[in-house]
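Colleague: what's the 3D shape of this:
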Amino acid sequence: MKIEVETQDKARYMGLLLLADEQESMIARYLTRGDLFVMRADGGRVVCVAVVTDEGGGVCELKNLAVAPCFQRRGYGKYMVGYLCRLYACRFGTMMVGTGDSVTTVSFYRSCGFEYSHSVAGFFTDNYDHIIVEDGKVLTDMLYFRKSLC
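Modeller: Sure thing, here's the model as predicted:
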C-alpha cells in the first residue's frame, strides 16, 4: 500500500468521497482547503481516500474517510487513520472527526482511539438537502470525537 497527497484535480475522487459524505456541495466546502490523501494498492488501484483540514488552534479535522466497497472491512480505513494521526502529530495536538449517530461509524472511531467530545444539534437536517439514513437510523445531530496526537 502506498499513501500520497493529491494536490491536482481533487474532484476526480468525488465518487469515492461521496461514500462518506452524501452531498457534493458539503464536500466542496472542505475539499479545496483540505489535504486529500489517496491510498493505492499495488498496481495503482485506489483503496481509500481521506481529507484532513487545519481548524486552527492546534486542531486538525478528519473531514472524510472513504474506503472503496471492494476493500471495506479489511483494516484499510483504520490503517489510514493511524497513518494520518502519526503524520499530523508533529503539527497538531488534537484530531477531531464528526460523524452521524451510527453504531458502525461510532464504533469504528472509538476503535481508532477517538473519544466523544460534543454534538452539534440538527447538523444534518440543517445542512443537507435530503434525509440521511445510516444503519437504519435518520441522522440529525453531528457527533464529534477527538483524539490527542501528543
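
Colleague: contacts and neighbour counts: CA atoms only from here.
Modeller: Will do.

Colleague: distance check, the spatially most central residue of the chain against residue 114.
Modeller: For the chain, the residue sitting closest to the mean C-alpha position, by Cα atoms, centre = their mean, is residue 64 at 2.5 Å. Going from residue 64 to residue 114 by Cα to Cα, to the nearest Å gives 15 Å.

Colleague: same thing with residue 54?
Modeller: Residue 54 sits 18 Å away from residue 114, going by Cα to Cα.

Colleague: more crowded one of the two?
Modeller: residue 114 (19 against 16; other Cα atoms under 10 Å).

Colleague: list the contacts for that one?
Modeller: Listed by Cα atoms under 8 Å, 6 or more residues apart in numbering, the contact set of residue 114 reads 145-147.

Colleague: now it: closest residue in space, sequence neighbours ignored.
Modeller: Spatially, and ignoring its direct neighbours in sequence, residue 114 is nearest to residue 147 (4.7 Å; Cα to Cα, 6 or more residues apart in numbering).

Colleague: before we move on, what about residue 137?
Modeller: Closest to residue 137 by Cα to Cα, 6+ apart is residue 102, at 7.3 Å.

Colleague: this one next, for a side-by-side:
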Amino acid sequence: MKIEKIIENKKQFLDLLLLADEQEDMIDKYLPSGDLFALYDDDLKSVCVVVPINSGTCELKNIATYEKYQGQGYGRALINFISDFYKKDYQTMLVGTGETPAILSFYESCGFEKSHRVKNFFTDNYDHPMFEGDIQLVDMIYLKKELWE
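Modeller: Have a look, this model is predicted:
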C-alpha cells in the first residue's frame, strides 16, 4: 500500500471525489486549495482532500473509497496517514458529515469526537436534496480530532 500527495491534475480523481460529495461545484470550492492524497494498493482505492482552516486547524473535506473496496481499511489507513502527516503543522483536524450513524461511528472509531453542528448546511448549499441511504442530510455534523495526542 502506498499513499501519494497529488500536486497537479487533481480533477482526474473527480469520479472518486463525487462518491463523497456529489455536487462538482462544491468540490471545486476546496479542491484547488486543498491537499489531495491518493491511496494505492495495486490500483487506486481511496482519495482524500485536506484544507487549512487557520494556523491550528485543518479540515478533512472529502474522503472516498471505491465502493467495491469499502470496509477493507483503506479509508482508515488514509485517515491515520493524514493525521500523522499534519500533526507537525496543526493541533486539530475537523471533518464534517451528514447525520448518518454508520459514518459518524466510523469517524469516532478513527479518533474523532463530535464538535458542533451547522444547521441546514446541506439544504442551504446543495441544489438538490442529499441522501445517504434513506436518510436525508440536513445539518452538517462536525467532528474533531486532536492531532498532537
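
Colleague: can you pull the TM-score for these?
Modeller: Once superposed, the chains reach a TM-score of 0.97 (TM-score structural alignment, normalised by the length of structure 2), with 148 aligned residues with a Cα RMSD of 0.7 Å.

Colleague: need the single longest strand in structure 1, by residues.
Modeller: The residue-count maximum for a strand in structure 1 (DSSP state E) belongs to strand 46-56.

Colleague: check which element follows it along the chain.
Modeller: Following strand 46-56 of structure 1 in sequence order, the next helix or strand is strand 59-67 (DSSP states H and E).

Colleague: ok so, going back, the residue nearest to residue 114 of structure 1 - how many residues pack around it?
Modeller: Counted with other Cα under 10 Å, the neighbours of residue 147 of structure 1 add up to 20.

Colleague: and residue 110 of structure 1, what's its match in structure 2?
Modeller: By TM-score structural alignment, residue 110 of structure 1 lines up with residue 108 in structure 2.

Colleague: output the longest helix belonging to structure 2.
Modeller: The longest helix of structure 2 (DSSP state H) is helix 74-86.

Colleague: element containing residue 5 of structure 2?
Modeller: Going by DSSP H and E, residue 5 of structure 2 is part of strand 2-6.

Colleague: and residue 82 of structure 1, how far is that from residue 112 of structure 1?
Modeller: 7 Å.

Colleague: if we can go back for a sec, map the residue nearest to residue 114 of structure 1 across to structure 2 for me.
Modeller: Match for residue 147 of structure 1 (TM-score structural alignment): residue 145.

Colleague: show me the contacts for that match.
Modeller: Listed by Cα under 8 Å, 6+ apart, the contact set of residue 145 of structure 2 reads 92-94, 111-113.

Colleague: using the three-state scheme, assign it.
Modeller: Three-state secondary structure (criterion: DSSP: H, G, I helix; E, B strand; the rest coil) places residue 145 of structure 2 in strand.

Colleague: check contacts around the closest residue to residue 31 of structure 1 other than its chain neighbours.
Modeller: Closest residue in space to residue 31 of structure 1, ignoring its immediate chain neighbours: residue 51 at 6.9 Å, by Cα to Cα, 6+ apart. Going by Cα under 8 Å, 6+ apart, residue 51 of structure 1 touches 31, 34-37, 62-65.

Colleague: aligned partner of residue 51 of structure 1 in structure 2?
Modeller: Residue 51 of structure 1 maps onto residue 49 in structure 2, by TM-score structural alignment.

Colleague: just checking, residue 57 of structure 2 touches residue 95?
Modeller: No. If you go by Cα atoms under 8 Å, residue 57 of structure 2 and residue 95 don't touch, sitting 10.7 Å apart.

Colleague: ok, back up a step: for residue 116 of structure 1, see how far away the residue nearest to residue 114 of structure 1 is.
Modeller: Where residue 116 of structure 1 is concerned, residue 147 of structure 1 sits at a distance of 9 Å (Cα to Cα).

Colleague: quick one, what contacts residue 39 of structure 2?
Modeller: For residue 39 of structure 2, the contact set (Cα under 8 Å, 6+ apart) comprises 1-4, 45-47, 74, 78.

Colleague: fine, thanks again, bye for now.
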